[in-house]
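1. show me the folded form of this:
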Amino acid sequence: MSPPVSAPESAAIGRGGLAAPPVAYGAAALGNLYQALGEEEWPEIVPAAWASGVRYFDVAPHYGLGLAERRLGESLRALPRDEVVVSTKVGRLLVPQDAAGRTDIDNLFDVPADHRRVRDYSRDGVLRSIEESLRRLGLDRIDIALVHDPDGHEREALEGAFPALSELRDQGVIRSFGAGMNQSAMPTRFVRETDGDVMMIAGRWTLLDQSAADDLLPAAHERDVTVLAAAVFNSGILATDAPGQGSTFDYGPADRSVVDRAQAIARVAHRHGRTLPELAAQYPLTHPAVGAVVMGGASAEQVARNSGLVARPVGDDVWGELRERGLISQEVGPARQAVGLEGHPVR
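-> The predicted structure is shown next:
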């Protein structure tokens, strides 16, 4: 593996004393998301992220029926634990079953279906989930625990999962907690009704979907809750510098209007000598509540490329033109001084 590099300047994540640079690695690919990774491929991913300055790694039992946690844990053993932030999730317990030759590809992971997921947001379910994640990761603590996709289970999460995570934080088993969801309304209620201090929002604070600006972001900023922006490419359309027909948006075919808007943003980027993926990675950081963007990658090259997207700061002239053209939301308040992976300020 590449030799460790000095960690770039970090920003606070939550209220538990954690800090990390503004790019985190989302480790779903380690669980064979969409396709299996070869034994010569996956061990290179975390070292590449580390060498690129990444210090925060996010995972979940859901990813590959525990495979992503096991692979991440194996990779982290070569790194200094005190310099790494690790988050995982609760809400889906893994129950063994006979795979009978089946794979989990219906759930997007190319692994044997030797476990099934059971939704459980109760106190006992959370305690069991954390214990099993610690075992798979090979760690003695988890930095951040997120309640995973409790859509349809809000009351159970409020009455079971969140109080249990608060207990675990008091005991030092975790440092911070919150939720990870693909919507902004419910995490906003969690900000107001719990003492969680980290919320991960996927696909709702991006160049193409700024709906979190209406509820989650102002609530989080008011309560000193850190927001982690995931799925900043909206499942693919913003990951390429030339989006076109056939692009995916929110895991389905992108409508013509969405493609047109992405192309319009790309044209503004090009006039300023920037790329659409650079803008997609940096735009979420313009809000003061956002502590990091969470990006994936199924190879060392992809991870290094994604990490580098925040190295050159996008200037206010770019954001200003996009606002004037109605392509992004209006000013959302004073942006925090985010720090790029090469130590540059990112506005």
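2. can we go C-alpha only for contacts and neighbour counts from here?
-> Noted.
3. and residue 87, that's in a helix?
-> No: when DSSP: H, G, I helix; E, B strand; the rest coil is applied, residue 87 is found to be strand, with no helix at that position.
4. that one: how many residues sit nearby?
-> The local packing count at residue 87 equals 19, with neighbours defined by other Cα atoms under 10 Å.
5. wait, it touches residue 57, no?
-> Yes: with contact defined as Cα atoms under 8 Å, residue 87 reaches residue 57; the gap is 6.5 Å.
6. for the stretch 1-150 of the chain, what spans make up the helices?
-> When secondary structure is read from DSSP state H, counting those that start in this stretch, the stretch 1-150 of the chain shows helices at 45-51, 67-76, 123-137.
7. mind putting these into CSV with mean neighbour count and distance to residue 321?
-> CSV is the format used below for those (neighbours: other Cα atoms under 10 Å; distance: least, Cα to Cα, whole Å):
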stretch, mean neighbour count, distance to residue 321
helix 45-51, 24, 32
helix 67-76, 21, 41
helix 123-137, 19, 45
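8. is it possible to export these to TSV including distance to residue 311?
-> Formatted as TSV, the helices of the stretch 1-150 of the chain follow (distance: least, Cα to Cα, whole Å):
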stretch	distance to residue 311
helix 45-51	14
helix 67-76	24
helix 123-137	30
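9. can I assume residue 245 is in contact with residue 257?
-> No: here residue 245 lies out of contact with residue 257, judged by Cα under 8 Å, at a distance of 10.6 Å.
10. confirm that residue 229 sits in a strand.
-> Yes: the assignment for residue 229, made by three-state DSSP, places it in a strand.
11. secondary structure element for the closest residue to residue 244 other than its chain neighbours?
-> In space, and not counting its chain neighbours, residue 244 is closest to residue 259: 6.1 Å by Cα to Cα, 6 or more residues apart in numbering. Using DSSP states H and E, residue 259 sits within helix 256-271.
12. one more to put side by side:
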Amino acid sequence: MALTLSRLGFGAAPIAGLYTPVDDDTAAATVDAAWDAGVRYFDTAPHYGLGLSERRLGRALAGRPRHEYLVSTKAGRLLVPDDSGRTDVDDGFANPATHRRVWDYTRDGIRRSLDDSLTRLGLDRVDLLYLHDPEDRMPDALATAIPALIELRDEGAITAVGVGSKDAAALTTLVDNGGLDAVMVAGRFTLLEQPALDELFPACETAAVAVVAAGIYNSGLLATDVPDPGGTYEYGPVPPRILDRARELAAVCAHHGVTLPQAALHYPLRHPLVASAVVGMRSPAEAAQNAVRLDTAVPERLWADLEERGLIPAGGASARPAPSAPSPTP
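-> The predicted structure follows:
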């Protein structure tokens, strides 16, 4: 991939009021804190808060040297005005629903999505454009959406083409089809579960496609030292067996003097295919905390212990060589 991403990426869904409201000042301060901690890769999407994430991220980055940071956003959903007065709570965002989402994987829809995103961001380009959540629209993804993204890259409108999904099988199919620079795999390569290792990672290695790991805390379950039965997993309640496994992971981590969130952040980054771990951040404290977690070393013995207990696959995070893809700075 012709981009170099910071190891810790900023996930901008929370600053758009994911689950609970976030005000403008807090959103701006959170981006500032991430920047001060060295984060230079920022990921957003029209879906996040019906464009609020893009608007807030663009304002927060305004005035910073454009060559010093990378921005990714996503295409596949257009935002259409909606004056019904409903809220966006059904899609997870605590805001009034001034627009509604309309799926559009056509060539014109993809191009319009990018143009709209650039307007909201206040930018003349984004570095990486992902096709968003294609798992239920694979024929359209293959026939029109991916070719439209590739066309934008060929024109120089974007630098890299990607796909973002929590469906490892769908991502594998699209990688095998060709033309991609990166995939964002959400929740499928984490300390808790690693189905992306089975077929997606080998496909990415063969095609020299970079991996961006998202959802590394599994919707928040791995974000606290001791997993809470009232927490969330897959954006819903935590099944008992999943909670038991997360607590077993936490206990082994604690035995080695490591917090569960610290291990959860380090684990995906150990794999040579993973270019960045994107973490959602909603406050300056969270941004600073994630930077500290990344900068705090994790003893190798922890990984060996987790492997011996069968809690992570043997060699799963470090067994394969890195692909030989060019990675000049932008």
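13. need the TM-score between these chains.
-> Here the TM-score of the superposed chains, computed with TM-score structural alignment, normalised by the length of the second structure as the reference length, equals 0.94; 321 aligned residues with a Cα RMSD of 1.4 Å.
14. outside of the following helix or strand past the helix holding residue 259 of the first structure, which residues touch it?
-> Heading C-terminal from helix 256-271 of the first structure, the first helix or strand you meet, by DSSP H and E, is helix 276-282. Taking contacts as Cα atoms under 8 Å, 6 or more residues apart in numbering, the residues outside helix 276-282 of the first structure that touch it are 206-207, 232-233, 238-242, 265-266, 269-270, 293, 309-310, 313-314, 346-347.
15. what distance do you get for residue 240 of the first structure to residue 64 of the first structure?
-> For residue 240 of the first structure, the distance to residue 64 of the first structure equals 26 Å [Cα to Cα, to the nearest Å].
16. how about stretch 43-57 of the first structure, aligned to which bit of the second structure?
-> Equivalent residues of stretch 43-57 of the first structure are located at 28-42 in the second structure, counting by TM-score structural alignment.
17. and the end-to-end length of the matching stretch?
-> 13 Å.
18. work out the gap between it and the centre of the chain.
-> On the basis of Cα atoms, centre = their mean, to the nearest Å, the separation between the geometric centre of stretch 28-42 of the second structure and that of its chain is 16 Å.
19. and residue 180 of the first structure, what's its match in the second structure?
-> In the second structure, residue 180 of the first structure lines up with residue 164, judged by TM-score structural alignment.
20. contacting residues around its match?
-> Residue 164 of the second structure neighbours (Cα under 8 Å, 6+ apart): 130, 131, 132, 133, 134, 171, 183, 184, 185, 186.
21. most surrounded residue in those?
-> For the contacts of residue 164 of the second structure, neighbours were counted using other Cα under 10 Å, and residue 171 has the most, 28 neighbours in all.
22. my read: that residue touches residue 177, true?
-> No: counting by Cα under 8 Å, residue 171 of the second structure stays clear of residue 177, with 9.8 Å between them.
23. I'd guessed residue 10 of the second structure sits against residue 41; true?
-> Yes: here residue 10 of the second structure lies in contact with residue 41, judged by Cα under 8 Å, at a distance of 6.2 Å.
24. who's more crowded, those two?
-> Between residue 10 of the second structure and residue 41, counted using other Cα under 10 Å, the more crowded position is residue 10 (28 against 24).
25. circling back: tell me the residues of the second structure aligned with the helix holding residue 259 of the first structure.
-> Against the second structure, the aligned range for helix 256-271 of the first structure is residues 240-255 (TM-score structural alignment).
26. what's the average distance of that stretch to the first structure?
-> Here stretch 240-255 of the second structure is compared with the first structure after superposition; its mean distance to the aligned residues, by mean Cα distance after the TM-score superposition for the first structure, is 1.6 Å.
27. circling back to that earlier point, ok, now which ones touch the residue nearest to residue 244 of the first structure?
-> Contacts of residue 259 of the first structure by Cα under 8 Å, 6+ apart are 237, 243, 244, 245, 247.
28. looking at residue 240 and residue 64 of the first structure, which is more packed in?
-> When neighbours are counted by other Cα under 10 Å, residue 240 of the first structure and residue 64 differ, and residue 64 comes out ahead with 28 against 15.
29. how about the more buried one: what's its closest non-neighbour residue?
-> Taking Cα to Cα, 6+ apart, and ignoring the residues beside it in sequence, residue 64 of the first structure has residue 31 as its nearest neighbour in space, at 3.9 Å.
30. now swap in residue 206 of the first structure and tell me
-> The shortest distance from residue 206 of the first structure to any residue other than its chain neighbours is 5.4 Å, reached at residue 232 (Cα to Cα, 6+ apart).
31. now do the contacts for the one you found.
-> Taking Cα under 8 Å, 6+ apart as the contact definition, residue 232 of the first structure lies against 202, 203, 205, 206, 207, 238, 280, 281, 284, 293, 294, 295.
32. residue 330 of the first structure maps to what in the second structure?
-> Residue correspondence to the second structure (TM-score structural alignment): residue 330 of the first structure is matched to residue 314.
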